[in-house]
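Asker: return atomic coordinates for the entry below.
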Amino acid sequence: MSPIYLDHAATTPVRPEVLEAMLPYYKETFGNPSSLHSFGRESRIAISRSRDSIARQLVCSPAELLFTGGGTESDNTALFGAAEQYGTNRKHIITSQVEHQAVLHACEQLERKGYEVTYIPVDESGQIRLEELIAAIRPDTFLISIMYGNNEVGTLQPIREIGMTARERGIVFHVDAVQALGLMPLDLSDLPVDLMSFTAHKIYGPKGVGALYVSKRTTIAPLLVGGSQERKRRAGTENVAGIAGFAKAVEIAVREQESNFQHVSRLRAQMIEILRSELGNDGFIVNGHATERLPHILNVSFPGADTETMLMSLDLEGIAAASGSACTSGSLELSHVLRAMRLPEEVKRSAIRFSFGFSQNIEQIRAAAIKVATISRRIRNSL
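Answerer: Sure thing, here's the model as predicted:
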């Protein structure tokens, strides 16, 4: 069996059209965008065109888009920038227990600086309860940061309702939309969001480039200083080729959003169907919300077959998948998302994340699912 890549939530291959859009800025148009000569002007024009293009797709002003080095920098810029700008007299932040580490670790660092953070719990599907978030709001709350869709289990959060609550109370609202871009409708002229993070490499663009939406009603302090780039909000010579590739990737992703949504939904459903026919309803457990979820992520537990053994066996068979775990100092750490969902121990310790992409077909997923079921049975029978 040819290798099958089922880890699109981690990163995606660069589309040929995206690479083609990038190549001129590695060769002919290589000037520094800050230079005043014609070489610099050409690069500067490329950045402006890319910003205009992405702004059209996201329905916002080009001036509201800040280019970054990726999703982590966008999240960090949002949290640290908002804290420095709005956290002088107000010191309280609200986030959830299932955020990406780029948000959680930033919050931990802000706590060390004297800020107070409330980590809202989630239910067993991974979704927060809006009433608990509202109850956590204090007079000194200046920032709420909640992700659009979870990168491990795919659960969507009630972003519009949270945004309306934040806006009514004059609280800055940040959303990590890294996994949502290209699959969920994002109209920034309509969503009550102040800050939103994106990255290119989740939508078949290059690694090392992302963006932060900063609404006109919001001001943030820069994370990086030392230059006047990005309206003095992010110092450093811009990644011109990466930005051009990002713009092309966003253009394609938004144009093909509906068809891609339907395609990866079919792939996900096919894998569940095969697993059910091979293992029965008791042989696996699907984690996350049943309906309010991203279409390309499937988190499955195989009780009796631990995650590490499953992943190693899948890799040997040419199937690339992931877990909700992170390797820290050589030890396998249990997913903070699954812990927050308070799932049974055997469910948490046997979870695998499969994530799908536009270039895959039903036959590949069927073959992969049969192999997954076979490996799961073999591991359980060996105990």
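
Asker: C-alpha from now on. contacts and neighbour counts both.
Answerer: Noted.

Asker: give me the number of neighbouring residues for the closest residue in space to residue 369 that isn't next to it in sequence.
Answerer: Spatial nearest neighbour of residue 369, chain neighbours left out: residue 271 (5.5 Å); criterion: CA to CA, 6 or more residues apart in numbering. If you count neighbours by other CA atoms under 10 Å, residue 271 ends up with 22.

Asker: same check, this time on residue 145
Answerer: Neighbours around residue 145, by other CA under 10 Å: 24.

Asker: in this structure it contacts residue 97, no?
Answerer: No: counting by CA atoms under 8 Å, residue 145 stays clear of residue 97, with 10.8 Å between them.

Asker: look up how far residue 357 lies from the residue nearest to residue 369.
Answerer: Applying CA to CA, to the nearest Å, the value for residue 271 to residue 357 is 13 Å.

Asker: one more: residue 91?
Answerer: Taken as CA to CA, the span from residue 91 to residue 357 is 41 Å.

Asker: so which of those two has more stuff around it?
Answerer: Neighbours per residue, other CA under 10 Å: of residue 91 and residue 357, the larger number sits with residue 357, 24 against 21.

Asker: for that one, give me its contacts.
Answerer: Neighbouring residues of residue 357 by CA atoms under 8 Å, 6 or more residues apart in numbering: 6, 8, 12, 264, 296.

Asker: where exactly do the strands run in this structure?
Answerer: For the chain, applying DSSP state E gives strands covering 4-5, 65-68, 92-96, 116-120, 141-145, 172-176, 195-199, 210-214, 285-287, 297-301, 319-320, 326-328, 331-333, 351-355.

Asker: which elements pack onto the second one?
Answerer: Just to be clear, that refers to strand 65-68. strand 210-214 (3 or more CA pairs under 8 Å, 6 or more residues apart in numbering; DSSP states H and E).

Asker: hmm, who's touching the strand it packs on?
Answerer: Residues outside strand 210-214 that contact it (CA under 8 Å, 6+ apart) are 64-71, 74-75, 78, 194-200, 220, 243, 246.

Asker: please provide the structure for the following sequence as well, for comparison with the first:
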Amino acid sequence: MTVNRVYLDGNATTPLRPEAKAAMAAALDVVGNPSSVHAEGRAARGLLEQARTDVAAMVGAAPRDVVFTSGGTEANMLALMPELRTSAEPVERLLLSSIEHASVLSGGRFPPDRVGQIRVTTDGVLDLDHLRALLADGGPALVSVMLANNETGALQPIREVAEIVHQAGGVLHVDAIQALSKIQFGIKQLGADLVSLSAHKIGGPKGVGALVLSPKLAGLEPVLRGGGQELGRRGGTENLVGIAGFGAAAAAALPALADDMARIEGLRTRLEAGLRHISAGEGVIVCAGVPRLPNTTLFAVLGLRAETAVIGFDLAGIAVSSGSACSSGKVLPSHVLEAMGFGPELARSAIRISLGWWSSESDIDRCLEAWIKLTGNLAKRDRETVLERF
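Answerer: Just a heads-up that it's a prediction; the model follows:
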């Protein structure tokens, strides 16, 4: 990061952890291909399997059930396919929540006419009754629900979702990319059959991810076919340098997780108190009344254009986001807020501030100082009618 800048966009990506950087530098000197049987190949395989063990430990999985990919999007694509099964009957359709990441909303390898959306409440939480109704109306389904929303931070009731899905003979995929290293969870605890992860959300490098499988899952077919790498589940020579960084980031994040969660949540509480005070009742903190990630604040003020605020913060030396940062730099109305029932004007006004292990009290001070200056330049509008709903 540039000196004197404050990085508050951790849900978009995180700074590279020193441990990950060191592991990647060491991996650059490893000559062998992990699939080769000679000494150089075995050395490369050792790095690969150590990283697999470290990533598996973060989610309580067996190392052999971790499939490395080029990132979270590929992990989601690998997971979203017909014919998956945990029982005799394979899935025939895909049900996904209306607030999923774009890579899930695309439907993966399912035809569009076999994809349905599950509603969420105005609190950004999955409508379980709607899920039950959809599962009752058709054949076995693959259900995809994110553990934590990347914009609001809202946590979904995944354990309840898993029970409902499995009772209906379905399979559950959980995009846990945003939750990894921010809250404690395990694949067995969630009851999930597939879990997607990404390295750059936890202090690892960009361009590396993983799909974690339940031992009960069958029917997975690779997207990339080739030399049978990753136990035949993802062809192509593994990105050893990136994977080594992923493993090192996981190994560094896991023992510090509980302390990081408590400290970061304290910073967020201070931040949100300041935002409310400065905005004098004119703003809304989205999903403040439901369980959410300890690092995430989505703050909306009607009449404020998100792109204007993001530029204003940037000029003040602070990096924040207007929501998801996965749309090639586009600043668009939040589909998450629209799905929750927010009007388009408020959906275009949301600013996401997301903290991490690198965040400090001085970062919060800088952010609030910038917000004071920004709000002093905002045109005042009547916001009461819109905000009453929330």
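
Asker: circling back to that earlier point, would JSON lines of the strands of structure 1 with distance to residue 29 of structure 1 be doable?
Answerer: What follows is the strands of structure 1, written out as JSON lines (distance: least, CA to CA, whole Å):
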{"stretch": "strand 4-5", "distance to residue 29 of structure 1": "34"}
{"stretch": "strand 65-68", "distance to residue 29 of structure 1": "19"}
{"stretch": "strand 92-96", "distance to residue 29 of structure 1": "42"}
{"stretch": "strand 116-120", "distance to residue 29 of structure 1": "46"}
{"stretch": "strand 141-145", "distance to residue 29 of structure 1": "38"}
{"stretch": "strand 172-176", "distance to residue 29 of structure 1": "32"}
{"stretch": "strand 195-199", "distance to residue 29 of structure 1": "23"}
{"stretch": "strand 210-214", "distance to residue 29 of structure 1": "21"}
{"stretch": "strand 285-287", "distance to residue 29 of structure 1": "47"}
{"stretch": "strand 297-301", "distance to residue 29 of structure 1": "38"}
{"stretch": "strand 319-320", "distance to residue 29 of structure 1": "37"}
{"stretch": "strand 326-328", "distance to residue 29 of structure 1": "40"}
{"stretch": "strand 331-333", "distance to residue 29 of structure 1": "45"}
{"stretch": "strand 351-355", "distance to residue 29 of structure 1": "36"}
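
Asker: counterpart of residue 103 of structure 2 in structure 1?
Answerer: In structure 1, the residue equivalent to residue 103 of structure 2 is residue 102, according to TM-score structural alignment.

Asker: identify the residue nearest that match in space, chain neighbours excluded?
Answerer: Nearest one to residue 102 of structure 1, counting by CA to CA, 6+ apart, is residue 72 at 5.2 Å.

Asker: what do you get for residue 53 of structure 2?
Answerer: Here the residue nearest residue 53 of structure 2, using CA to CA, 6+ apart, is residue 63, at 5.0 Å.

Asker: tally of neighbours for the residue nearest to residue 102 of structure 1?
Answerer: 22.

Asker: where's it relative to residue 51 of structure 1, distance?
Answerer: Computed as CA to CA, the residue 72 of structure 1 to residue 51 of structure 1 distance reads 20 Å.

Asker: how about residue 289 of structure 1?
Answerer: 35 Å.

Asker: residues near the residue nearest to residue 53 of structure 2, how many?
Answerer: 18.

Asker: and it, what does it touch?
Answerer: By CA under 8 Å, 6+ apart, the neighbours of residue 63 of structure 2 are 49, 52, 53, 55, 56, 57.

Asker: neighbour count and distance to residue 115 of structure 2 added to these, as a markdown table?
Answerer: Conversion of the contacts of residue 63 of structure 2 to a markdown table gives the following (neighbours: other CA atoms under 10 Å; distance: CA to CA, whole Å):
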| residue | neighbour count | distance to residue 115 of structure 2 |
| --- | --- | --- |
| 49 | 18 | 36 |
| 52 | 25 | 32 |
| 53 | 20 | 34 |
| 55 | 29 | 31 |
| 56 | 23 | 30 |
| 57 | 17 | 33 |
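
Asker: corresponding residues in structure 2 for the longest helix belonging to structure 1?
Answerer: The longest helix of structure 1 (DSSP state H) is helix 257-279. Per the alignment by TM-score structural alignment, helix 257-279 of structure 1 matches residues 257-279 in structure 2.

Asker: how about the helices of structure 2, start to end?
Answerer: 18-27, 39-58, 72-79, 102-105, 128-136, 158-167, 187-190, 240-279, 306-315, 335-339, 344-347, 361-376, 384-387.

Asker: tell me the buried residues in the longest one?
Answerer: Spelled out, it's helix 240-279 of structure 2. With burial defined by 16 or more other CA atoms under 10 Å, the residues of helix 240-279 of structure 2 counted as buried are 240-254, 257, 260-261, 263-265, 267-268, 271-272, 274-275, 278.

Asker: tell me, how many neighbours does residue 380 of structure 2 end up with?
Answerer: Count around residue 380 of structure 2 with other CA under 10 Å applied: 12.

Asker: do you know how far it is from residue 304 of structure 2?
Answerer: For residue 380 of structure 2 relative to residue 304 of structure 2 (CA to CA), the value is 9 Å.

Asker: how about residue 275 of structure 2?
Answerer: Residue 275 of structure 2 is 14 Å from residue 304 of structure 2, by CA to CA.

Asker: same deal with residue 171 of structure 2?
Answerer: Residue 171 of structure 2 sits 42 Å away from residue 304 of structure 2, going by CA to CA.

Asker: which one's more surrounded, the two?
Answerer: residue 171 (26 against 22).

Asker: contacting residues around the residue lying closest to that one once chain neighbours are set aside?
Answerer: Spatial nearest neighbour of residue 171 of structure 2, chain neighbours left out: residue 142 (4.7 Å); criterion: CA to CA, 6+ apart. Contact analysis of residue 142 of structure 2 by CA under 8 Å, 6+ apart lists 80, 82, 84, 91, 92, 93, 94, 95, 170, 171, 172, 173.

Asker: centre of the chain to stretch 302-319 of structure 2, how far?
Answerer: 23 Å (CA atoms, centre = their mean, to the nearest Å).

Asker: same check, this time on stretch 374-389 of structure 2
Answerer: The answer for stretch 374-389 of structure 2 is 30 Å, by CA atoms, centre = their mean.

Asker: buried sites along it?
Answerer: Result for stretch 374-389 of structure 2 [16+ other CA under 10 Å]: buried residues 374, 387.
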